[in-house]
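# Next input, structure requested:
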Amino acid sequence: MSTPSVPRPEPAPPSGPVRGTRLPLAVRHRMPEGAPAALALFAAVRLAGILLVITADHVAGRPLTRSLAHSWDSRWYLHIAAHGYGRLIWISPAGALQTDWAFFPLYPWLVRAAHTVLPCTPGQAALMVAWTAAGVAAYGLYLIGHRLYGRTTATALVALWAVLPHSVELTIAYTESLFAALAVWSLYSVLKGRWLWAGSLAALAGLSRPTGFAVAAALGVAAALELLRRRGRVPLTLWAGALLAPLGWLGYVLWVGARTGDLFRGYFTVQSAWDSRFDFGAGAVRFLRTLFRHGGGVVYPVALMLVLTGVVLFGLLCLDRAPLVLVVFAGVLVLLVLCGSGSFSSKPRFLLPAFPLLIPPARALARTWRVRPAQALLVGGALAVVSLLYGAYLTVVAHSPL
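Modelled structure (predicted):
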């Protein structure tokens, strides 16, 4: 595995402000060549997915945006956005007391802000936040791919992310797109050596999802490697970024602990009521035993296949000598999926932000494009059709937890 300073075969054109200026990171570069086409492709695929879900809702006799804005956890986020925390409690079939403290606050905060400022319903505000974040994440993916491997691989990376079987969940009122956007831009900042930006974005990622600490872990490993490489002579911004990174996640965990009366264990007690805990894979083993004995329809076997594919892709990512910060981020998410309890049908969703897993197939698809473009188009088109159809089935037809 290489360091964040890994050489890149097709570097982006030099760009940025005049020497001496200090503009925000988001405006210090021009959009690389090929980025508009890649983003248009991403938008087209995901817009087709949205329209297909709306059509499926219409055929099923449901309100047109029910599956997009009011599915499963979406209702909890909308309730938090409207009424704050501590107002919604649910008794699970197993008798566990489930509270809204299990849901991290950044997404409902943004939904509330959008609903306050814009003339829209809370559901529409939730979708606008999710869709905007998905686009921002796709652009960040392109920048990372372009910086490390060039234009063709960057386009393939964005395209593959758009056609994942669970990519429909990037465009419903869930937190995956927001977490992905913050994670992508934090890791891109690490690759650029912008440690303060990286730490700030990592802190926000920690406020968006329980798995948000994966960004802080990746940044911490990258910072430690940089310390060793420079023998301790590093800029103050590196220290500041590394210290900032975990504060969002830690802050919310401790806040929930304080509300429950158990500062350090309260949050984990709340999550346990949702059957969400780190059980070293015991839950996954029970799921496999049940699946092989009794079957599981369509969603659960597909989920198992996707999780196993993620494990294989992580091995290929390590062999690919990708930057360490990307490997650690993806590795933490894969570990949490394998060793965390909870519904197995949700595990592919947890892997959606683990975009580095797509680097090996994106590089392979880019090589195919250079020698056999028709074959690459066929593969991409087939993946898009499967993704769109499965996404509509998953959100409208299947009754498995998203």
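# contacts and neighbour counts: CA atoms only from here.
OK.
# helix, strand or coil for the residue most central in space within the chain?
Nearest to the geometric centre of the chain sits Pro353, at 2.3 Å (CA atoms, centre = their mean). Secondary structure assignment for Pro353 (DSSP: H, G, I helix; E, B strand; the rest coil): coil.
# Run a quick check on it versus Glu176, I expect a contact.
Yes. Using CA atoms under 8 Å, Pro353 is in contact with Glu176, at 6.5 Å.
# State the distance from Asp319 to Ile359.
Just so we're on the same page, residue 319 is Leu rather than Asp. According to CA to CA, to the nearest Å, Leu319 and Ile359 sit 11 Å apart.
# Give me the more crowded residue out of those two.
With neighbours defined as other CA atoms under 10 Å, Leu319 and Ile359 compare such that Ile359 has more, 25 against 11.
# Go ahead and list the helix or strand containing that one.
helix 359-371 (DSSP states H and E).
# I'd like the next helix or strand past that helix.
With DSSP H and E, the next secondary element past helix 359-371 is helix 373-392.
# Output the contacting helices and strands for that following helix.
helix 35-59, helix 151-162, helix 359-371 (3 or more CA pairs under 8 Å, 6 or more residues apart in numbering; DSSP states H and E).
# for those, which one ends up most surrounded?
helix 151-162 (a mean of 25; mean count of other CA atoms under 10 Å).
# quick one, it and helix 359-371 angle?
120 degrees (axes from the mean of the first three to the mean of the last three CA atoms, to 10 degrees).
# isn't Gln271 right up against Arg277?
Yes. Here Gln271 lies in contact with Arg277, judged by CA under 8 Å, at a distance of 6.7 Å.
# Now do the SS call for His29.
Classified using three-state DSSP, His29 is coil.
# State the number of residues packed around the nearest residue to it once chain neighbours are set aside.
The shortest distance from His29 to any non-neighbouring residue, by CA to CA, 6 or more residues apart in numbering, is to Gly16 (4.7 Å). Gly16 has 14 neighbouring residues, counting by other CA under 10 Å.
# now the other sequence, so there's something to compare against:
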Amino acid sequence: MTDLETCAAPSRAGTLRRAAPALLGYAAVRALGLLVLVLWSAARDKSAYTLLTARWDALWYVRVAELGYGYEVRLPNGDVHSNLAFFPLLPWLERTVAAVTPLSYADGGFLVALVASLAAAWGIFAVADLVYGRRAGVCAVLLWAVLPVGIVQSMAYSESLFTALAAWSLYAVLTGRWVTAGSLALLAGLTRPVGIAVAAAVWAGAVSSSVRTGRAGGPGGAPTPARALPRAGATLRTPLGTVGARRALGVLLAPLGTAGYVLWVGRRTGRGPLGYLEVQAGWRNGFDGGYAFARFVADKFTALPSALAGMGLIVGVASVVWLYVLGVRRRQPLPLLVYTGVVTALALCASSYFGSKPRLLMPAFPLLLPLATALAEWSRRRSAWVVGAMASASALYGAFWLNGSGPP
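Sure, this is the predicted structure:
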């Protein structure tokens, strides 16, 4: 299905049953990653749980949950690291969990990450299943699970929460549930700055839907695949005015999360709409079109060991671009292409934290769809061996990574 606009979807229970193999496979991969991390950390006399819940960004989220906004660290070089750089939804959830359970804020972050990672896997399956079929959906989830930095999905970070909200918002766009899509985009915008990518996808889907509606003279304009047809007795069409109103409401809701937090930071700092950018500048982070990243890669070509790393970075970036071009050539639905394009551009063109780019690309799961459709065409035995090998490599790399420099 390529010219997809909106399709009816099965019931929630039916969707969960259909997704069960993907979710079980995902849970197995993540369990393997956590087991290897525990064993590796124990051998180095470190706490795996601390690495997952109380290091790097996870510690900053806990501070927001515990102390609120206003905490900052001034470095010797004059840089100011303010916790205003971190969007509020994850700390709010951590605080909620701590308020209703005996768990700490860090425990709450870990619990949210575990639940959100399963919700993200389910959402990725739902999108891929809708567009390419069930087996491709299972493969997409497994490929997302075995990413080299897949261990982040189990950390008290916001990546899993954001991916879950983004995936289900995209699914809602593709199935014509505009208010749900806009509401989830709003929440995604309260989770990470890249939430604007979800809002852009909702806007793109709304424009595409409106154009198709005008051409077709009704609320639907694209053929509905057989596997997505509603059950007997379901309503096939919705009054055009109702569809238009819901679509408009979804479009209005989508950017409110990102815009609301950015404007609030500007008011708190007294810097207006540019206040959040100044907060990010204190972390030496910003958007420069990829210039700093290009210089970082070029600087690697000064000696043989680092030159090999530089070549690896070039191959990695080329692979990401190639996968995106494949998605365009195979006519992925426009909302997926817009979402992936914005996430990828913001990740690759940020001016700092170069080691974090694989983590920042993690929510761009539609990049995996061309690989998932290819893997789905293989025999079950062959694909199982490939995924198993990748899962083992991902588990080993994740344990090595977190016990080393780890993610900033």
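# Got a TM-score for the two of them?
The pair, once superposed, lands on a TM-score of 0.89 when counted by TM-score structural alignment, normalised by the length of structure 1; 381 aligned residues with a CA RMSD of 2.2 Å.
# closest one to Gly95 of structure 1 among the helices and strands packed on helix 373-392 of structure 1?
helix 35-59 (31.8 Å; CA to CA).
# Tell me the spacing between the counterpart of Val59 of structure 1 in structure 2 and Thr50 of structure 2.
With TM-score structural alignment as the criterion, Val59 of structure 1 lines up with Ala43 in structure 2. Ala43 of structure 2 sits at a distance of 15 Å from Thr50 of structure 2 (criterion: CA to CA).
# what are the ranges of the helices in the stretch 101-250 of structure 2?
105-132, 134-145, 159-174, 178-189, 195-216, 240-253 (DSSP state H, counting those that start in this stretch).
# Three-state assignment for Gln98 of structure 1, please.
Under three-state DSSP, Gln98 of structure 1 comes out as strand.
# swap in Gly296 of structure 1?
coil.
# So it versus Gly248 of structure 1, what's the distance?
37 Å.
# quick one, which of those two is more surrounded?
Gly248 (23 against 13).
# for the aligned residue in structure 2 for that one, what are its contacts?
Alignment note (TM-score structural alignment): Gly248 of structure 1 maps to Gly257 of structure 2. Going by CA atoms under 8 Å, 6 or more residues apart in numbering, Gly257 of structure 2 touches Ala185, Leu186, Leu187, Ala188, Gly189, Leu190, Gly195.
# which SSE is Gly257 of structure 2 in?
helix 256-269.
# Comparing that helix with structure 1, how large is the average distance?
Mean deviation of helix 256-269 of structure 2 relative to structure 1 after superposition (mean CA distance after the TM-score superposition for structure 1): 0.4 Å.
# contact partners of the helix or strand following that helix?
With elements assigned by DSSP H and E, the helix or strand that comes after helix 256-269 of structure 2 is helix 275-282. Residues outside helix 275-282 of structure 2 that contact it (CA under 8 Å, 6+ apart): 79-82, 84-85, 262-263, 265-267, 269, 286.
# Give the aligned range of helix 275-282 of structure 2 in structure 1.
Under TM-score structural alignment, the match for helix 275-282 of structure 2 is residues 266-273.
# how big is the offset of that stretch relative to structure 2?
Mean for stretch 266-273 of structure 1 is 0.7 Å (mean CA distance after the TM-score superposition for structure 1).
# who's in contact with the closest residue to Leu316 of structure 1 other than its chain neighbours?
Excluding its sequence neighbours, the residue lying closest to Leu316 of structure 1 (CA to CA, 6+ apart) is Pro360, at 6.4 Å. Pro360 of structure 1 is in contact with Leu313, Leu316, Leu317, Asp320, counting by CA under 8 Å, 6+ apart.
# Please list which of the residues you listed are also found as contacts in structure 2.
Checked against structure 2 using both residues aligned by TM-score structural alignment, their matches' CA atoms under 8 Å, the contacts of Pro360 of structure 1 keep these contacts: Leu313, Leu316, Leu317.
# neighbour-wise, which of these leads?
Leu317 (23 neighbours).
# quick one, what contacts that one?
Contacts of Leu317 of structure 1 (CA under 8 Å, 6+ apart): Val327, Pro356, Leu357, Ile359, Pro360.
# Would you mind finding the match for Pro148 of structure 2 in structure 1?
Using TM-score structural alignment, Pro148 of structure 2 sits opposite Pro165 in structure 1.
# Spatially nearest residue to its match (excluding sequence neighbours)?
Using CA to CA, 6+ apart, the closest residue to Pro165 of structure 1 is Ser387 (4.4 Å).
# Could you measure from the equivalent of the one you found over in structure 2 over to Thr302 of structure 2?
Matched to structure 2 by TM-score structural alignment, Ser387 of structure 1 sits across from Ser394. Shown here: Ser394 of structure 2 relative to Thr302 of structure 2, a distance of 29 Å by CA to CA.
# Tell me which of these two has more neighbours.
Remark: of Ser394 of structure 2 and Thr302, Ser394 carries more neighbours, 24 against 10, as counted by other CA under 10 Å.
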